[in-house]
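Q: Provided below are the primary sequence and the corresponding predicted coordinates.
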Amino acid sequence: MILYTCMPQEMVYPTASDEFLNQSIITYKGVPVVVDKSEEGQYKIVRLLSTDPNDYLNGAYSPGTMIELTF
């Protein structure tokens, strides 16, 4: 079946909400990021929420980077 539409794929085929249960918003080194917790206790950066353009140029905050948090 072929579906011709101008709507984005995310609206036609919505993502299941259970994929977002492990995600949370934290501040890592002063920069707000969305992280996904893994089973090993590490966190993977999913999205950068900063308003500073220089943070997007810093490779330490790029999506997919694994970080370890100590509280």
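A: Nice, thanks for sending it over. Numbers count the residues shown, from 1 in each chain.
Q: contacts, neighbours, all on C-alpha from now
A: Will do.
Q: so residue 32 lies in a strand, does it not?
A: Yes - the assignment for residue 32, made by DSSP: H, G, I helix; E, B strand; the rest coil, places it in a strand.
Q: residues touching it, list them.
A: If a contact means Cα atoms under 8 Å, 6 or more residues apart in numbering, then residue 32 has 25, 26, 48, 49, 50 as its contacts.
Q: highest neighbour count among those?
A: Greatest neighbour count in those, by other Cα atoms under 10 Å, goes to residue 48: 17 neighbours.
Q: spatially nearest residue to it, not counting backbone neighbours?
A: residue 33 (4.6 Å; Cα to Cα, 6 or more residues apart in numbering).
Q: for residue 47, same thing?
A: Across the structure, with Cα to Cα, 6+ apart as the measure, the residue nearest residue 47 apart from its sequence neighbours is residue 34 (5.0 Å).
Q: below is an additional structure, to be compared with the one above:
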Amino acid sequence: MLLYTPLSYEEIFPGEEDRHQLVVYNGRQCYVKKRDDETYELVQLISTDPYDFLRIEFTPGTIIKR
């Protein structure tokens, strides 16, 4: 779905970002979402290195045990 709007993501989908935590995983900063079974789901990788986005462990949806 594409939304053409001048509003920010937070204004359209309030509260969604509150559930995400910024953590360091395998030496890279990532946003994760806590799941019910005490694990975390990788939501977004924060990196300036294009190679990081090709690494399988940083695929969105990856389950992380902490």
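A: Looks like it came in fine. Everything quoted here is computed from the prediction, not taken from an experiment.
Q: let's have the contacts of residue 32 of the first structure in a markdown table, adding secondary structure.
A: Rendered in a markdown table, the data for the contacts of residue 32 of the first structure read as follows (three-state DSSP):
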| residue | secondary structure |
| --- | --- |
| 25 | strand |
| 26 | strand |
| 48 | strand |
| 49 | coil |
| 50 | coil |
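Q: and of the residues you listed, the nearest to residue 69 of the first structure?
A: Distance to residue 69 of the first structure across the contacts of residue 32 of the first structure (Cα to Cα) is lowest for residue 26, with 10.2 Å.
Q: which residue lines up with that closest one in the second structure?
A: Aligned against the second structure by TM-score structural alignment, residue 26 of the first structure finds its counterpart in residue 23.
Q: in this structure its match contacts residue 40, no?
A: No - applying Cα atoms under 8 Å as the test, residue 23 of the second structure and residue 40 come out as separate, 10.4 Å apart.
Q: any shared contact partners between those two?
A: Taking Cα under 8 Å, 6+ apart as the contact criterion, the residues that touch both residue 23 of the second structure and residue 40 are residue 32.
Q: count the residues that sit near the one in the second structure that sits across from residue 52 of the first structure in the alignment.
A: The pairwise alignment with the second structure assigns residue 52 of the first structure to residue 49, based on TM-score structural alignment. Around residue 49 of the second structure sit 8 other residues, with neighbours defined as other Cα under 10 Å.
Q: now the helices for the second structure?
A: If DSSP state H is used as the criterion, the helices of the second structure fall at 9-12.
Q: residue in the first structure paired with residue 63 of the second structure?
A: The alignment partner of residue 63 of the second structure in the first structure, by TM-score structural alignment, is residue 66.
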